[in-house]
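*Asks:* Any chance you could fold what I've pasted below:
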Amino acid sequence: MTGGPRIAAAPISWGVCEVPGWGHQLDRDRVLGEMRDLGLAATELGPDGFLPPSPERRRALLDSYGLTGIGGFVPLVLHEPDHDPLPEARATFRGFAEGGVDMVVLAAATGVDGYDERPALDAAGWRALLGNLTRLAEEAGRFGRALTLHPHVGTMIETRDEVDRVLDGSSVPLCLDTGHLLIGGTDPLDLVRRAAGRIAHVHLKDVDAALAGRVRAGEITYTDAVRAGVYRPLGRGDVDVAGIVAGLGAAGYQGWYVMEQDVVLAAEPPHGGGPRAQVAESLAYLAALPGGPAAGGAG
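*Replies:* A predicted model of the protein is given here:
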């Protein structure tokens, strides 16, 4: 990519999620059409089944909406010593390469559906996880793909201590998800200040800090918090989005800013409203930031 950072979309901002029972799932034509109508020209792929599995058909469909696929969320079990994630990962990397999708957004999955509970990692689990991160990053490179690790609520890498252990124990770049980090107990602006060179991909969220605190305290589940609106349009929550964008810009960040304000939909929203209106509000906020990123394609 050239020309500095750019803005991309993500289907989860329209409630499209891999978790069974997450909520009402919008038709992909509506989602892609609303992305296009908002002036976005790039998107992450969304969960398996949202777009055609064939790389060629997927690219053709995105092309028909003026969109480019720039990355995809890939949850894999990395912490089990007797489980090898490489064969599954290799198939994904091949599909990304054949479809022109550059960024593998890896998550350290627990092995169960959803993000409301997770096991603790022991020493053997940590050795397996950190070793697999290195192996998968090397394998992604063989396919010409970039790989980042996404700290994510309800995965094996959620808390600040876990994020720091990955930073100290591996060289794998991070996906800076401003919402998941905050809910997990990491100040995303502080992470930018101390480790900007490790950030290769960004998911932008704003967060209701009070609801986030209730998730950390175990008072409500993560899914219930999303349903209650823990993620806010940019500028309407407690994340210093402006400071994060400014800090990354000062550090020379050249990657994507992916619009990710996760929602759970109860029903089909009216056309022009619902997720489209919230993404439009977030885009307007970004556009008003001095020196902020611009919506656009691959540069």
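
*Asks:* going forward, measure contacts between C-alpha atoms and count neighbours the same way
*Replies:* Noted.

*Asks:* So which residues make contact with the longest strand along the chain?
*Replies:* In the chain, with assignment by DSSP state E, the single longest strand is strand 68-77. Here strand 68-77 makes contact (CA atoms under 8 Å, 6 or more residues apart in numbering) with 8, 41-47, 59, 62, 83, 85, 89, 100-111, 297-298.

*Asks:* Report the secondary structure state of the residue nearest the centre of the chain.
*Replies:* Nearest to the mean C-alpha position of the chain, counting by CA atoms, centre = their mean, stands residue 203 at 5.0 Å. Recorded secondary structure, residue 203: strand (DSSP: H, G, I helix; E, B strand; the rest coil).

*Asks:* I figured it hits residue 181, correct?
*Replies:* No. Taking contacts as CA atoms under 8 Å, residue 203 lies outside contact range of residue 181: 10.4 Å.

*Asks:* now the other sequence, so there's something to compare against:
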Amino acid sequence: MNKENIKLAISPIGWTNDDIPELGKENTFQQTVSEMALAGFTGSEVGSKYPRNPEILKHMLDIRGIEICNAWFSTFFAEGKKVQTINAFLNHMNFLYALGARVIGCSEQSKSIQGTTLPVLEKKPIFTNEEWHLTAAGYNELSDIADAKGMRVMLHHHMGTGIQTVEEIDQFMTLTKDSVGLLYDTGHLYYSEKSQQVMLNVLKKYLRRIFHIHLKDVRDEVLVQVHNNHLSFFEGVKKGTFTVPGDGVINFNPVFQILKNYNYQGWMVVEAEQDPVLANPFEYAVKARKYIRENAGL
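*Replies:* From the prediction side, this is the model:
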């Protein structure tokens, strides 16, 4: 892969989980970003412990050679909360822009069960036609707002949400215009479809509209437990559903080859939420960096 085109980041979620605060509550912001840099990464997404003042945050990252590449944003268009969503988006966009990020990863959280105790594989929300059109119209508008700022909006397909399966991704991409991108997440696609080939098919189909990539591996044995025991998304995470590339079932070499052939330009982000007590964040960051170096040549 072309080192000039691709930057490597890692998400702070392996150190402190914003959705499950007890996971990694002992890990500080400065420890997190220092270990990212020490492991060989040059980018990070934004975590809950990060300073919200862009000047302070940028200084703390600059001295470690780390850039901010993206930060999660929740949308609620299907629920009809267009005004609230857009107002919050403007603040979020300006915060990211000040830090140098140029993509904004959004997740449609209307009816989401990812933060509940409901079984993630059986109880995910299904959008009505009206909810689909509200969501698509909202994302088209966000894209226009971001475009005017020189930024790009993309949807993060996610377990437990109304846009999780391949069919739902297809529906979203069909209803939105080409300026709306996809945040491609290997782990969530494999989790949803239980198929490496389907995961690769989505990558090939939407390459032109993939603006950001999450490299996330999956432990098949935990997925079996989630299925058999009707576990929630968070229960699976705590048991180790996700891990870093090279430590689970996914073969990333075809992913890297497809991106190389396409000449992908942008960030690739290692994002693997685990219990830091069971999976030392720095150790797993080093493991991920070594795997990417050996298999992608980056």
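
*Asks:* about what we covered before: mean deviation of the longest strand of structure 1 from structure 2?
*Replies:* Mean deviation of strand 68-77 of structure 1 relative to structure 2 after superposition (mean CA distance after the TM-score superposition for structure 1): 1.3 Å.

*Asks:* hey, where'd the helices end up in the stretch 51-200 of structure 1?
*Replies:* Here the stretch 51-200 of structure 1 has its helices, by DSSP state H, counting those that start in this stretch, at 55-64, 86-99, 123-142, 160-169, 178-184, 188-195.

*Asks:* Report the inter-axis angle for the last one versus helix 160-169.
*Replies:* Pointing back at helix 188-195 of structure 1 there. Relative orientation of helix 188-195 of structure 1 versus helix 160-169 (axes from the mean of the first three to the mean of the last three CA atoms, to 10 degrees): 20 degrees.

*Asks:* list the helices and strands helix 188-195 of structure 1 packs on?
*Replies:* Where contact means 3 or more CA pairs under 8 Å, 6 or more residues apart in numbering; DSSP states H and E, helix 188-195 of structure 1 is packed against helix 178-184, helix 241-250.

*Asks:* let's go with 10 Å and repeat that
*Replies:* Here helix 188-195 of structure 1 touches helix 160-169, strand 174-177, helix 178-184, helix 241-250, going by 3 or more CA pairs under 10 Å, 6 or more residues apart in numbering; DSSP states H and E.

*Asks:* So which bits of stretch 272-288 of structure 2 are buried?
*Replies:* Within stretch 272-288 of structure 2, the residues that qualify as buried by neighbour count (16 or more other CA atoms under 10 Å) are 272-276, 279, 281-282, 284-288.

*Asks:* same question, stretch 236-254 of structure 1
*Replies:* Quick answer for stretch 236-254 of structure 1 (16+ other CA under 10 Å): 237-242, 244-249, 253-254.

*Asks:* swap in stretch 113-123 of structure 1?
*Replies:* 114-116, 118.

*Asks:* measure the counterpart of residue 108 of structure 2 in structure 1 to residue 176 of structure 1 for me?
*Replies:* Taking TM-score structural alignment, the alignment pairs residue 108 of structure 2 with residue 108 from structure 1. Separation of residue 108 of structure 1 from residue 176 of structure 1 (CA to CA, to the nearest Å): 15 Å.

*Asks:* Quick check: the match of residue 108 of structure 2 touching residue 162?
*Replies:* No. With contact defined as CA atoms under 10 Å, residue 108 of structure 1 does not count as touching residue 162 (11.3 Å).

*Asks:* more crowded one of the two?
*Replies:* residue 108 (23 against 17; other CA atoms under 10 Å).

*Asks:* Quick check: the gap between residue 54 of structure 2 and residue 65 of structure 2.
*Replies:* From residue 54 of structure 2 to residue 65 of structure 2 the distance is 16 Å (CA to CA).

*Asks:* Revised request: answer the last question for residue 129 of structure 2.
*Replies:* From residue 129 of structure 2 to residue 65 of structure 2 the distance is 46 Å (CA to CA).

*Asks:* now swap in residue 272 of structure 2 and tell me
*Replies:* 22 Å.

*Asks:* Please apply the same query to residue 236 of structure 2.
*Replies:* Distance of residue 236 of structure 2 to residue 65 of structure 2, given as CA to CA: 34 Å.

*Asks:* What's the local residue count around the nearest residue to residue 117 of structure 1 once chain neighbours are set aside?
*Replies:* Leaving aside its sequence neighbours, residue 117 of structure 1 sits nearest to residue 154 (CA to CA, 6 or more residues apart in numbering; 5.7 Å). The number of residues packed near residue 154 of structure 1 is 23, by other CA under 10 Å.
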